[in-house]
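S.K.: sequence and predicted model, in that order:
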Amino acid sequence: MENKETVIEVSHATVRFNLASEKIDNLKEYAIKLVKRQLMFQEFLALKDVSFQVKKGEAWGIVGLNGSGKSTLLKVICGILKPYKGEVVVKGTIAPLIELGAGFDGDLTAKENIFLNGAVLGYSKEFMRAHFNEIVEFAELKDFLDMPIKNYSSGMAARLGFSIATMVKPDIMIVDEVLSVGDYAFQQKCMERMAKMLEGGTTLLFVSHSIENVKELCDHAIWLNKGEVVKCGDVTEICNAYMQQF
């Protein structure tokens, strides 16, 4: 049996946010209370002692109700957030699709944003020129290249972001519900591309409220509830257990 390399290891990760416990109406009042050390905060744990391992080439679905910590977990793995306690180790390049419009400038055209987003991902201008037509063709936005991104619908922005992020095969692909804003035909197109990337050895972390999509694409799953792991393991077992609560 092949012993696959661990590419994501989350060990006892806890993420803490401080929520203001009182209403402050203006900056002056905030500054005064800050100087006097009178600001009151309530501790909120978005993740609580989360641990799991992902092997190279595996596809993990992350399921749970809104507010369960799914997006927070992905942001910790991407390095956007640092855990208050615990450790996260990631090996390989990551292509994150976590928030719509991340890396885009709303005042620039789609054409300009393709090169801007490519630069953010570490690609050269020459590389982006060579793959420009491929990106546009997949996103199906040829007639809207000179339109500012701020005039794009959320679905159009998701198309462009997905097309750029999947232009080359990353070691790890992270997708957080961004495909839900697209039409059904484009969702299927994205699912097919992700399936091909998995066949090529890419590791996937996939957040979706569509349990059918999770089962179709993933072989493992983790179920979060209020920041804690309920169960993790085989995707069918976890998804069936998750659905039984409704």
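M.R.: Okay, I see it. None of these values were measured; they are calculated from a predicted model.
S.K.: could you use CA atoms for every contact and neighbour count after this?
M.R.: Fine.
S.K.: for the residue nearest to the spatial centre of the chain, what are its contacts?
M.R.: Against the mean C-alpha coordinate of the chain, by CA atoms, centre = their mean, the closest residue is residue 98 at 3.0 Å. Residues near residue 98 by CA atoms under 8 Å, 6 or more residues apart in numbering: 71, 74, 75, 174, 175, 176, 177, 178.
S.K.: okay, buried residues for stretch 128-141 please.
M.R.: 128, 132, 135, 136, 138, 139, 141 (16 or more other CA atoms under 10 Å).
S.K.: what are the boundaries of the strands in the protein?
M.R.: Counting by DSSP state E, the chain has strands at residues 6-20, 41-55, 59-63, 85-90, 94-97, 172-176, 203-207, 220-225, 228-234.
S.K.: now do the second one against strand 59-63, angle only.
M.R.: Same thing as strand 41-55. Strand 41-55 and strand 59-63 are oriented at 150 degrees to each other (axes from the mean of the first three to the mean of the last three CA atoms, to 10 degrees).
S.K.: packing partners for strand 41-55?
M.R.: Counting by 3 or more CA pairs under 8 Å, 6 or more residues apart in numbering; DSSP states H and E, the packing neighbours recorded for strand 41-55 are strand 6-20, helix 70-78, strand 228-234.
S.K.: just send those back as JSON lines, with distance to residue 196 and mean neighbour count too.
M.R.: Converted to JSON lines, the helices and strands packed on strand 41-55 look like this (distance: least, CA to CA, whole Å; neighbours: other CA atoms under 10 Å):
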{"stretch": "strand 6-20", "distance to residue 196": "19", "mean neighbour count": "16"}
{"stretch": "helix 70-78", "distance to residue 196": "22", "mean neighbour count": "21"}
{"stretch": "strand 228-234", "distance to residue 196": "21", "mean neighbour count": "17"}
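S.K.: related to what we said a few turns ago, from residue 162, how far off is the residue nearest to the centre of the chain?
M.R.: Taking CA to CA, to the nearest Å as the measure, residue 98 falls 10 Å from residue 162.
S.K.: try residue 156
M.R.: Note on residue 156: its distance to residue 162, by CA to CA, is 10 Å.
S.K.: common neighbours of these two, please.
M.R.: residue 139.
S.K.: nearest spatial neighbour of residue 160, chain-adjacent residues omitted?
M.R.: Using CA to CA, 6 or more residues apart in numbering and skipping the chain neighbours, the partner closest in space to residue 160 is residue 139 (5.4 Å).
S.K.: quick one: contacts for the one you found?
M.R.: When contacts are counted by CA under 8 Å, 6+ apart, residue 139 touches 156, 159, 160, 162, 163.
S.K.: at 7 Å instead, please
M.R.: By CA atoms under 7 Å, 6 or more residues apart in numbering, the contact list for residue 139 reads 159, 160, 163.
S.K.: next up, a structure to set beside the first:
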Amino acid sequence: MTASVISVVDLGVRFRRNRRGRRNFKDLFAGKNRRSRPGEFWALRNVSFTVERGEAIGVVGRNGQGKSTLLKLVAGVLLPDEGSVTVSDGVAPLIEITGGFVNDLTVRDNVYLTAGLHGMSRREIEARFDEIIDFAEIQDFVDTPYKHLSSGMKVRVAFAVIAQLDEPIMLVDEVLAVGDKAFREKCYRRIDEMLAGGRTLFFVSHNERDLRRFCTRGLYLDRGSLVLDSSIDDVLDRYNAEYNS
């Protein structure tokens, strides 16, 4: 029997319109009232689903419908206001992947720092360092301060580091849309290899071609609600019919 690696039950999360970010700690721990206060809105509510080990799930919906918020909840970056998110395996978060890199450090130091923060030991990083640099195609910039790299080079370094993680679940949020065509294809081949190795994929994207390439199942979010959980073809067909109507 296949085991669930992600379980989402009656999930709800809310934000404030009138200021940036989540509620403060006082808000989080004071009271049990779940009604929205003035200026608040529910980004997600009453969302439930499970993901089995080895599945490739595509999350579909227009901008502002809760897709990236859902991904961050699964990654543990955000905490829910209602319901629960249970993740039984480790995650490799390909979301906002250049975040956490330090501009004044060299590429070499950033690789060690970022890989270490994601749980790789120094010995593991040393063993994979050349592979990371080769994948990113920045052999001539290893000792260059990170801030001097182009935006495309920064994305290549970040993906190359995260792609070395052995975590069973991949969380991907449009990050590959930034690189050039040749590097995107290189990343896609790497994701194909990971899927062939039994990894689980949770993929947020507006790119229909990518969704059909990688995913077999889809989740369609609209106004913070899960309106369809079906095959990726069914989900995309409904999304296209409603979006273009």
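M.R.: Happy to help now that I have it. Please read these numbers as outputs of a predicted model, since none were measured by experiment.
S.K.: coming back round to it: so which of the contacts of residue 98 of the first structure persist in the second structure?
M.R.: Retained in the second structure (both residues aligned by TM-score structural alignment, their matches' CA atoms under 8 Å) from the contacts of residue 98 of the first structure: 174, 175, 176, 177, 178.
S.K.: map the first one onto the second structure.
M.R.: Alignment of residue 174 of the first structure against the second structure is given by TM-score structural alignment, with residue 171 as its counterpart.
S.K.: sorry, back to before: state the distance from the residue nearest to residue 160 of the first structure to residue 156 of the first structure.
M.R.: Counting by CA to CA - residue 139 of the first structure and residue 156 of the first structure are separated by 8 Å.
S.K.: okay if I get the contacts of residue 98 of the first structure as JSON lines plus distance to residue 12 of the first structure?
M.R.: Formatted as JSON lines, the contacts of residue 98 of the first structure follow (distance: CA to CA, whole Å):
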{"residue": "71", "distance to residue 12 of the first structure": "17"}
{"residue": "74", "distance to residue 12 of the first structure": "15"}
{"residue": "75", "distance to residue 12 of the first structure": "15"}
{"residue": "174", "distance to residue 12 of the first structure": "21"}
{"residue": "175", "distance to residue 12 of the first structure": "23"}
{"residue": "176", "distance to residue 12 of the first structure": "22"}
{"residue": "177", "distance to residue 12 of the first structure": "25"}
{"residue": "178", "distance to residue 12 of the first structure": "27"}
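S.K.: and those, which two are the farthest apart?
M.R.: Within those, 75 and 178 form the most distant pair, 14.2 Å apart (CA to CA).
S.K.: picking up where we left off before, the match of residue 174 of the first structure against residue 92, yeah?
M.R.: Yes: between residue 171 of the second structure and residue 92 there is a contact under CA atoms under 7 Å: 6.2 Å.
S.K.: mind listing what's buried along stretch 114-123 of the second structure?
M.R.: Neighbour-count burial for stretch 114-123 of the second structure [16+ other CA under 10 Å]: 114, 115, 120.
S.K.: just tell me what the second one corresponds to in the first structure.
M.R.: For residue 115 of the second structure, the aligned residue in the first structure is residue 118 (criterion: TM-score structural alignment).
S.K.: tell me who's in contact with that match.
M.R.: Contacts of residue 118 of the first structure by CA under 7 Å, 6+ apart are residue 128.
S.K.: what does residue 88 of the second structure give?
M.R.: Taking CA under 7 Å, 6+ apart, we find residue 88 of the second structure in contact with 5, 6.
S.K.: quick check: it vs residue 50 of the second structure, distance?
M.R.: Applying CA to CA, the value for residue 88 of the second structure to residue 50 of the second structure is 11 Å.
S.K.: now do residue 74 of the second structure
M.R.: Taking CA to CA, one finds residue 74 of the second structure at 11 Å from residue 50 of the second structure.
S.K.: count the residues that sit near residue 224 of the first structure.
M.R.: 25 (other CA atoms under 10 Å).
S.K.: counterpart of it over in the second structure?
M.R.: Residue pairing (TM-score structural alignment): residue 224 of the first structure is matched to residue 221 of the second structure.
S.K.: that match touches residue 227, doesn't it?
M.R.: Yes: Residue 221 of the second structure is within contact range of residue 227, at 5.9 Å (criterion: CA under 7 Å).
S.K.: what sits against residue 187 of the first structure?
M.R.: residue 179.
S.K.: and it, what's its match in the second structure?
M.R.: Using TM-score structural alignment as the criterion, residue 187 of the first structure maps onto residue 184 of the second structure.
S.K.: pull the number of nearby residues for residue 167 of the first structure.
M.R.: For residue 167 of the first structure, using other CA under 10 Å, the count is 16.
S.K.: could you do residue 41 of the first structure as well?
M.R.: Here the number of neighbours of residue 41 of the first structure (other CA under 10 Å) works out to 12.
S.K.: ok, residue 166 of the first structure next?
M.R.: By other CA under 10 Å, 18 other residues sit near residue 166 of the first structure.
S.K.: list the residues that contact it.
M.R.: For residue 166 of the first structure, no contacting residues are found, by CA under 7 Å, 6+ apart.
S.K.: measure it to residue 92 of the first structure for me?
M.R.: Using CA to CA, residue 166 of the first structure is found at 15 Å from residue 92 of the first structure.
S.K.: follow-up on the earlier one: so which of the contacts of residue 139 of the first structure belong to helices?
M.R.: 159, 160, 163 (DSSP state H).
S.K.: what residue in the second structure is paired with the first one?
M.R.: Taking TM-score structural alignment, residue 159 of the first structure has residue 156 as its aligned residue in the second structure.
S.K.: what's the distance between the closest residue to that match other than its chain neighbours and residue 152 of the second structure?
M.R.: Of all residues not flanking residue 156 of the second structure in the chain, residue 136 sits nearest, at 4.8 Å (CA to CA, 6+ apart). For residue 136 of the second structure, the distance to residue 152 of the second structure (CA to CA) stands at 10 Å.
S.K.: fine by me, we can end here.
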